[in-house]
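A.B. asks: dropping the sequence and predicted coords here.
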Amino acid sequence: MDHTEHRKSPADLKRLIVATVISNGFVAYDFTVYGFSAAMIGRLFFPAHDAASSLLLSLATFGAGFVMRPLGAMLIGRYADRRGRDAGMRLSIALMAAGTWLIACLPTPAMIGASATVMIVLARLMQGLAAGGEIGPASALLMESVPYERRCFMVSWRGASQGAAACVAALVGACTSALLSHDQLVQWGWRVPFVIGGLIAPLGWWLRRVPGDASPSKPRPARTPLRMVLREHARPLACGMLMMAAPSSSIYIAVLYMPNYLTHTLHRPPAISFLIASLSGLVILVVTPLVALAADRLMSRKTLQYASLVGALVTAFPAFHALTRGAPDTLALVIVLLYVAIALNNAGAGSVLMLEAFPKHRRAASLSVVYTFGAVVFGGFSPLAVAWLIDATGNAMTPAWYLVAANGLALLALSRFPERPLNARRACA
């Protein structure tokens, strides 16, 4: 191993963390802010005979963005493995910005007809392509910038940035809802969160050019056929995708879908709903690096992941039981934040465990594929599935059952994931 790639100054590492948090957070913000605006977008772009049908159609479009994420993972991830982590991340930022500005500027069907509905779906597909290629390059870049004993902490900032994105998106949603009248929201206010996201893009692009790129050294490895990657790394890829069931379901149900669930299903005030979502993102931002610091001190990358999954499995049902039985708003806030802190704290150790299972020249693409396929199957359509089941059955406990199943599946997959011996992990380049 060439240890020189790890010898970055403290200033370089700080810039790298800031750049990754802002650029990855920008991609996460633009992709997820749609979820907070789903109800308004549903009424404007998917007019139907009732509000529930419009919301379901809007959530289906939210999920449609995930259809493109596996393609983005393969294309942008492999591009980053060959051309450099920063190059892949800048491409992702550019695609995300284009999709976000399209939504921000798109006329409604009342102005231009059904083509508006088609175009908003296309914009979501573009955002999905960008989001699919961001995770692998960002995580690989962070991990390859530090020695073994700091990997979990460094990579955790990628997961923390998603918490920051959720926090900012919810705050923007809360502010626009509080400061604007209903008519203003319908006419132009719903576009504000997307305009803000589009304006962040140049900053994210510039920051991604600042730190040094811990990219594969030249000469570049020969192009590897996808079928060979799937054949040689079948077990970590399959187990990794199943492991994504827990974090994907938890963040898309307990954070991003939560405002819609609390307001439309449990009839809570919009203010408390957005406050819960915003503070949930803040909890992820703070707790994730702290848990990663502890993970770096343990012999196995799996130890704290086992604890997190078991904790989430045990608390999901009681948490939603209290919410559906009319817990006061303050108690509801504590319940959701406690579940989020337990279920969404292991982005550092989880990502590093997966990255260390693959050779360096396949890391970015492999993690992107694992993350995005897992997110598509278990996360992206979970708000739609849960909303549909609630509408069909009238059972407000549906999210709890979904989360219990997802955490149980991830726990089983984690036990089967092939963790490399400690010496091999320390020596991997």
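C.D. replies: Received it, and whenever you're ready, just let me know what you need. Numbering: from 1, shown residues only.
A.B. asks: from here on, just use CA atoms for contacts and neighbour counts.
C.D. replies: Fine.
A.B. asks: what's the burial count for Arg297?
C.D. replies: Residue neighbour count, defined by other C-alpha atoms under 10 Å, stands at 12 for Arg297.
A.B. asks: what helix or strand does it sit in?
C.D. replies: For Arg297, there is no host helix or strand (DSSP states H and E).
A.B. asks: ok, it - contacts?
C.D. replies: Contact analysis of Arg297 by C-alpha atoms under 8 Å, 6 or more residues apart in numbering lists Glu149.
A.B. asks: included below, for side-by-side comparison, is a second structure:
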Amino acid sequence: MVAGAIGNMLEWYDFAAYGYFSAVIGRNFFPSDNHTTSLLSAFAVFAAAFFMRPFGGVVFGHIGDRFGRKAALVLSAGLMTVSTFAIGCLPTYETAGLLAPVLLVALRLGQGLSVGGEYTSSAAFLAETAAPERRGLVGSLACVGASAGIMAGSILGVILTSLLTPEEVGAWGWRIPFLLGIVLGAVISVLRRQMDEGGRPGDAPEPDDRSPLRAAVDLHARDMVRAFVMNLGLAAAFYVVFVYLVTYLHREDGLPDSTAFLLNTIAMAVLTAAIPLMGALSDRIGRRTLLALSTGGLALFSWPLFALIATERPGLILAAQVVFAVLIAGYSAVLPTALVEMFEQRSRCTAVAISYNASMALVGGTAPMAATWIVHRLAWPTGPGLYIGGLALVSLAAILTMRDASGRPLA
């Protein structure tokens, strides 16, 4: 279970490092007299990596369905490790000119391809190895790994912005999180090469001459659309609250970088602790019930919570982030397992990966850029709250139509 879940820590640590240091990266790779333009350019590259995730889902989903979950997990972690370390070694625009942003985009696309296979493959692996009555708890470990990775990136942000001056962070300090990714990648590689393939007795899929992609479309097209819509609210909430908000707190609320990182780290700690509790709760009350409560809460409270964040008062900001963390924990802990339960094993990795990553590409990757545009171009500091709430309401409609397979054997 550790080997299956820990890869997400690497993947999301790397993605978080880019999001947290996006303002610095924007100045180094997309210099402009307008800081908002540089920031939007950096977030556009963040979004570009997400648009590779559906392709990663097809590639690694095919590997996972045809050659086993272990093969997909080992390859995805290796690609992410190489891409992340290389970003830390890149020359800046001042040194290499246009070549610098081109190389940055290429490596970010490699990261996006990797993430497209990692998260959903690990969710399928964990759910398939779990007893039906504990599938929610075990499946939530994929999300624990992801949130722990983002928290690790945030903790490193606290340390760097506390020990280094803004000039030192801008000159070379931003490279440190990317270079350290190779250590985590090496540990994951060792763990995964020794892991069992997983699965439970009698779980072998029926013979099928179709490719996993063709089988997924033929068997589960409607459920793939439903899964896509179910994830929209989570995609917006997660990447606005836990990636964009650090930049928002510094630029809009005027908080020091170290304070913004500290508040975010506390919220991430609450999220990480709440996820397994929510996964276990879904085994008791059902996936659909908990998903409906979480998305309904986001639909109702996202705008009021953003109004608290806009007050510029650290105590109120932290309270709002903690409430967001609890609601997002109930959503993110349960959704991967619920999606795994929707599809048959022969095409499960592919179906989950495409539907999940397509919504993440459309909304998750563009969420920080959309929030920046709402706040700066529309001059609407609380607008991102309505953006989250509206998409959560759309997801709630899809969740209410899903079949709840909690506690039942996988198809």
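C.D. replies: That came through fine. Here the structure is a predicted model, which means the values were calculated and not measured.
A.B. asks: what span of structure 1 is the lengthiest helix in structure 2 aligned with?
C.D. replies: The residue-count maximum for a helix in structure 2 (DSSP state H) belongs to helix 99-129. The aligned range for helix 99-129 of structure 2 in structure 1 is 115-145, by TM-score structural alignment.
A.B. asks: try stretch 43-62 of structure 2
C.D. replies: Under TM-score structural alignment, the match for stretch 43-62 of structure 2 is residues 59-78.
A.B. asks: per the alignment, Leu409 of structure 1 corresponds to what in structure 2?
C.D. replies: Checking TM-score structural alignment: Leu409 of structure 1 goes with Val394.
A.B. asks: that match: which element?
C.D. replies: Per DSSP H and E: helix 383-399 holds Val394 of structure 2.
A.B. asks: what does Ile335 of structure 1 give?
C.D. replies: helix 329-343.
A.B. asks: go ahead and measure how far that helix is from the middle of the chain.
C.D. replies: 19 Å (C-alpha atoms, centre = their mean, to the nearest Å).
A.B. asks: and stretch 277-292 of structure 2, by the same measure?
C.D. replies: Here stretch 277-292 of structure 2 is found 20 Å from its chain centre; the criterion is C-alpha atoms, centre = their mean.
A.B. asks: how about it: buried residues?
C.D. replies: Going by neighbour count (16 or more other C-alpha atoms under 10 Å), the buried part of stretch 277-292 of structure 2 is 277-283, 286-288, 290-292.
A.B. asks: Ala71 of structure 2 against Asp65, yeah?
C.D. replies: No - look at Ala71 of structure 2 against Asp65 with C-alpha atoms under 8 Å: they stay out of range, at 9.9 Å.
A.B. asks: ok, those two, which is more surrounded?
C.D. replies: Neighbours were counted for Ala71 of structure 2 and for Asp65 using other C-alpha under 10 Å; Asp65 has more, 22 against 18.
A.B. asks: surely the more buried one touches Pro212?
C.D. replies: Yes - counting by C-alpha under 8 Å, Asp65 of structure 2 touches Pro212, with 6.5 Å between them.
A.B. asks: now do the shared contacts for these two.
C.D. replies: Common contact partners of Asp65 of structure 2 and Pro212 (C-alpha under 8 Å, 6+ apart): Arg346, Ser347, Thr350.
A.B. asks: what's the closest non-adjacent residue to the second one?
C.D. replies: Once flanking residues are discounted, Ser347 of structure 2 sits nearest to Pro212: 4.8 Å by C-alpha to C-alpha, 6 or more residues apart in numbering.
A.B. asks: repeat for the first one
C.D. replies: Sequence neighbours aside, Pro205 is the residue nearest to Arg346 of structure 2 in space, at 5.3 Å (criterion: C-alpha to C-alpha, 6+ apart).
A.B. asks: okay, that neighbour and Phe50 of structure 2: tell me how far apart.
C.D. replies: Taking C-alpha to C-alpha, to the nearest Å as the measure, Pro205 of structure 2 and Phe50 of structure 2 are separated by 30 Å.
A.B. asks: in terms of packing, which of the two has more residues around it?
C.D. replies: A count of neighbours by other C-alpha under 10 Å puts Phe50 above the other of Pro205 of structure 2 and Phe50, at 30 against 12.
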